[in-house]
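Participant: let me see the structure of the following:
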Amino acid sequence: MNAAWSKLALLTYNLVSATRGLCFSVEERTVRMKKFRLLLIHLSGRMNRNNCVMGLRLCASAEAIARMTKVGAVFELPTQATAAVAMGRGKNKRFG
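Facilitator: Below you'll find the predicted structure:
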């Protein structure tokens, strides 16, 4: 248990350090963990679905959204391809 916990703590420290160095501005790179959580993790928002297309609506400042977008661009993950056209209410011509 202790070995697994210390490896998890080390991995978390490395991820936070990489995020600070690659994605934050110069004055934000020296923030403590509490401020890091406030800058990046504690953003209020909600998931919504419109015509079978999932979206994320954020209630945050433009700087916070830009910071989150930069983290997503730096640590880009492969995602599953989705339909470009919403498949609701007969708007998609492929399916009738």
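Participant: from here on, contacts and neighbour counts on C-alpha atoms
Facilitator: OK.
Participant: what residues of the longest helix seen in the chain count as buried?
Facilitator: Of all the segments of type helix in the chain, defined by DSSP state H, the longest one is helix 2-23. Neighbour-count burial for helix 2-23 flags 19-20, 23 (criterion: 16 or more other C-alpha atoms under 10 Å).
Participant: now the other sequence, so there's something to compare against:
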Amino acid sequence: MTTDQFTVDTGLIRDTTANLAVIKAEFDDAEQNTSSAGDVVPHELLARTLQEFATGWDTRRREFSEAITTLNGLGTAIADQVEQWEADAAAAAEGTDGNGDEG
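Facilitator: Purely as a prediction, here's the structure:
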């Protein structure tokens, strides 16, 4: 959408949300529990450190995934609203109600 004052590229917004969906899928498909690596390390402190890292990463990964879901939803909502606003403005300029009926 372009006006005299600003331009909104809803296609770019939608492409970005699609890319976010791919990133989220990568996070969600990552190995859920890497703490088993600590089971094969003979050094107790190193094994415990690996398990703590794995647990912390699982939590952080979930947080990233949730944030990506939120961003994706916001991007989609923004694109939808801008496109609806543009359609409504075009309909008003043509003297129709957006469905082609004069209003």
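Participant: what's the TM between chain one and chain two?
Facilitator: Here the TM-score for the pair of chains, by TM-score structural alignment, normalised by the length of structure 1, is 0.28; 34 aligned residues with a C-alpha RMSD of 3.1 Å.
Participant: thought Leu22 of structure 1 was touching Ala73?
Facilitator: No. Under the criterion of C-alpha atoms under 8 Å, Leu22 of structure 1 is not in contact with Ala73, lying 10.5 Å apart.
Participant: follow-up on the earlier one: need the buried residues of helix 2-23 of structure 1 in CSV with distance to Met54 of structure 1, can you?
Facilitator: Below are the buried residues of helix 2-23 of structure 1 laid out as CSV (distance: C-alpha to C-alpha, whole Å):
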residue, distance to Met54 of structure 1
Thr19, 26
Arg20, 29
Cys23, 26
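Participant: if we go by neighbour counts, what in whichever helix or strand Thr69 of structure 1 is part of is buried?
Facilitator: Thr69 of structure 1 is part of helix 62-74 when elements are defined by DSSP states H and E. Residues of helix 62-74 of structure 1 classed as buried by neighbour count (16+ other C-alpha under 10 Å): 64-65, 67-68, 70-71.
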